[in-house]
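Novice: build the 3D model from these lines:
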Amino acid sequence: MDLRQLRYFIAIVDEGSFTAAAQKLNVAQPALSHNMRNLEADLGVKLLTRGVHGVKPTSAGTKLYEHAEVILRHVAQATEQIRNYSGAPSGAVTIGLTSSVALVAAVPLVQAVRIELPQVSLRVVEAFSGTILEWLNDDRLDFGCLYDVTRSRSFLAEPLVREELYLICPPGEGGDDITFEELAGKDLILPSRPHNLRDRVERGARETCTVINVAVEINGLPQIKALVAKGVGYSVLPISAVMEEWRAGLVSARLIVTPYLHRSVHLCSPRGTPATEAASAVRAIFVRVVHDLVSSGVWPSVLLLDNEEPS
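Specialist: Have a look, this model is predicted:
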């Protein structure tokens, strides 16, 4: 097994075709097929199957694909880290953001990176916190954002901000603060389990002995906001997630009190994997962007110190 074979293998799986992979890699298709036969012979297992819907990985091929991505990523990181000693940070950086964090921070982050690190290729992936956690554990991200992180052996976590949660209401139904017990009887629109927001609401229900009614489970932030705006029900979100709709009068918001509901956003990176110069530079910009967003009121939240844990 060598790096070229792994690159060929990943391209075939991604493209679902030997022909398309050969075109993408700019190599002859017979050479591609020859390398895959040698790889399968060396490993003693079939990696790819051909069918009417194209080329698919076997179960062994799927596992190799996961390892190959990590191996090639580490090789690229090592190469970039050494090259960066001679100049400005360069190379690829991949970060994972949850939907609500991406909504407020992704655009200013990309703008700042493009201006300050023109040689860095930034990839921002938006996903649920559970998926980001999986990618961090698999070492597929340079860093990512997670909520309410406890100590972990697999990654390092730096607290960033703490957000208060609001009851998001249809337009015209705003008002004063609302106690958690007053959520009883309201048709709630929430993500399905497991999801940090759903967990936080259900924990509040247990703490206050409140029976909540989850009328709709849906895992898309745009869809949740649209349903609330149409009067289908209510949701629980940080105000930053609905800032545009709230200011436009499309939804209303009431701060949840007694108890206050909040969650902490942590910046997490794989433990034991040296960060490239490019990843370190992007991370520093991200932290600065977050501080600027909070200080200017664009991201209504409270900054957390490095040694501060969520309460």
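
Novice: C-alpha from now on. contacts and neighbour counts both.
Specialist: Fine.

Novice: quick one: contacts for residue 240?
Specialist: 100, 104, 298-300 (CA atoms under 8 Å, 6 or more residues apart in numbering).

Novice: can I take it that it is in a strand?
Specialist: No. Assessed with DSSP: H, G, I helix; E, B strand; the rest coil, residue 240 is helix; it does not lie in a strand.

Novice: what about it, distance to residue 288?
Specialist: For residue 240, the distance to residue 288 equals 18 Å [CA to CA, to the nearest Å].

Novice: how about residue 14?
Specialist: From residue 14 to residue 288 the distance is 35 Å (CA to CA).

Novice: repeat that for residue 266.
Specialist: 14 Å.

Novice: go through stretch 203-216 and flag the buried ones.
Specialist: 204-205, 210, 212, 214, 216 (16 or more other CA atoms under 10 Å).

Novice: let's see this one next, to set against the first:
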Amino acid sequence: MNLRQLRYFVRVIEAGSMTRAAEQLHVAQTALGMQIRQIEEDLGVALLVRHSRGVEPTKAGHLLHERANAILKLVEQTRRDVAECERDDSETIRFGITPALMLSIGTELAVTVRQQLPQVFLSMAEAMSHVLVDMLARQELDYILCYDVPDRSGLVRTALLQDDLVLASLPGPRPAGAPIAFVDMLDETLAMPEAGDTVRAVVARTAQELGLELTVAYEVRSVAAMKNLVLRGAASSVLPYFSIVDEVKSGTLDARPIVMPALRRTLFLACATSAGPFRNEAGLAGAVRASLTGLIAVLGPLAQPLWPRTA
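Specialist: Predicted coordinates:
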């Protein structure tokens, strides 16, 4: 007598009919009948009384039905308990990251976490920095990696690096990568994200501090859309260097450092005080720093790491 036979027997009793039970089990009635007869032969007792209306359990059949239900429930609970033992050390972390960082280090971060923290399931979502901060506050995310996270109650933030923004434009007669003064940058036809974005905020704040006016010709949230506007020659855009490094290397875009003053942002890893604590938070922070190493190398003098690094 095996588990499949017990399931078949329970279904026959509950259906009250071999025909209905066979239909519900999607097996042939003759095959079902053979399974029931095998149980009866194994136990040496009759389990069913067959009549024109269907079947009814004998006294032995009632007992087997009761015990079979208990056995099947115990088997299912055991299966769940055993599976849960394997998941005791597992942890799902909802991780928010900006679109530009997702393109630059998202794959590296995902692979690093899987290799170094196999017990962690990293669920990654991308959005602009200010959107990620709001999602973290609403407990829709557990950690965020984004820029200029505000110092507010309920958030714990760790500064990782500072990097300077550049002006993305089409190559021109000037030397590639020639710096541009902030005041001259404001004379460009600019494509920028909406007012809440950190890039837009640092440009607007700097302009206000200098008594200058910021005029935005194209307001778009997508980094890809801003790059396309620049590639078309319709606008220039203030962007992190790592978001256009491939286009700079291919010669289709020019990245001009912005000076007098430089436009500098701070990258934070942040979480909410109401979340966790997570068992693997130290490992996650290490994986994030490891993933940023290549980005720092790409940024060169435009980046300044804010954590101790060994040679």
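
Novice: quick one on the thing from earlier: any chance of the buried residues of stretch 203-216 of the first structure in CSV with distance to residue 170 of the first structure and secondary structure as columns?
Specialist: Formatted as CSV, these follow (distance: CA to CA, whole Å; DSSP: H, G, I helix; E, B strand; the rest coil):
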residue, distance to residue 170 of the first structure, secondary structure
204, 22, helix
205, 22, helix
210, 22, coil
212, 18, coil
214, 16, strand
216, 15, strand
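
Novice: helix, strand or coil for residue 221 of the second structure?
Specialist: coil.

Novice: which residue ranges of the first structure form strands?
Specialist: 48-51, 54-57, 91-97, 120-126, 143-147, 155-169, 178-179, 187-190, 213-217, 235-238, 252-257, 262-270, 302-303 (DSSP state E).

Novice: right, and those strands - which one's nearest residue 229 of the first structure?
Specialist: strand 155-169 (7.6 Å; CA to CA).

Novice: would CSV of the strands of the first structure with distance to residue 71 of the first structure be doable?
Specialist: Converted to CSV, those look like this (distance: least, CA to CA, whole Å):
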stretch, distance to residue 71 of the first structure
strand 48-51, 19
strand 54-57, 18
strand 91-97, 15
strand 120-126, 18
strand 143-147, 17
strand 155-169, 18
strand 178-179, 51
strand 187-190, 38
strand 213-217, 38
strand 235-238, 38
strand 252-257, 46
strand 262-270, 15
strand 302-303, 36
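
Novice: residue 68 of the first structure: which of those strands is closest?
Specialist: strand 54-57 (13.0 Å).

Novice: that closest one maps to which residues in the second structure?
Specialist: The aligned range for strand 54-57 of the first structure in the second structure is empty, by TM-score structural alignment.

Novice: in that strand, what's buried?
Specialist: 55-57.

Novice: swap in stretch 217-231 of the first structure?
Specialist: So, applying 16+ other CA under 10 Å, buried residues of stretch 217-231 of the first structure: 221, 224-225, 227-229.

Novice: which part of the second structure matches it?
Specialist: Going by TM-score structural alignment: stretch 217-231 of the first structure matches residues 219-233.

Novice: one more: stretch 15-27 of the first structure?
Specialist: Stretch 15-27 of the first structure maps onto no residues of the second structure, going by TM-score structural alignment.

Novice: who are the neighbours in contact with the closest residue to residue 136 of the first structure other than its chain neighbours?
Specialist: Take residue 136 of the first structure and drop its neighbours on the chain: the residue closest to it by CA to CA, 6 or more residues apart in numbering is residue 270, 5.8 Å away. Going by CA under 8 Å, 6+ apart, residue 270 of the first structure touches 136-137, 139, 141-143, 154-156.

Novice: before we move on, what about residue 266 of the second structure?
Specialist: Counting by CA under 8 Å, 6+ apart, residue 266 of the second structure has contacts 147-148, 159-163.

Novice: and those, which of them are buried?
Specialist: Buried among the contacts of residue 266 of the second structure (16+ other CA under 10 Å): 147-148, 159-163.

Novice: stretch 123-133 of the second structure corresponds to what range in the first structure?
Specialist: Stretch 123-133 of the second structure covers residues 123-133 of the first structure once aligned (TM-score structural alignment).

Novice: pull out the buried residues from the matching stretch.
Specialist: So for stretch 123-133 of the first structure, counting by 16+ other CA under 10 Å, buried means 124-129, 132-133.

Novice: in the stretch 1-150 of the first structure, which spans are helices?
Specialist: Remark: helices assigned in the stretch 1-150 of the first structure by DSSP state H, counting those that start in this stretch are 3-15, 18-25, 29-43, 59-83, 99-116, 129-137.

Novice: need the ones you listed in JSON lines (columns: distance to residue 281 of the first structure).
Specialist: JSON lines is the format used below for the helices of the stretch 1-150 of the first structure (distance: least, CA to CA, whole Å):
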{"stretch": "helix 3-15", "distance to residue 281 of the first structure": "27"}
{"stretch": "helix 18-25", "distance to residue 281 of the first structure": "30"}
{"stretch": "helix 29-43", "distance to residue 281 of the first structure": "37"}
{"stretch": "helix 59-83", "distance to residue 281 of the first structure": "12"}
{"stretch": "helix 99-116", "distance to residue 281 of the first structure": "9"}
{"stretch": "helix 129-137", "distance to residue 281 of the first structure": "19"}
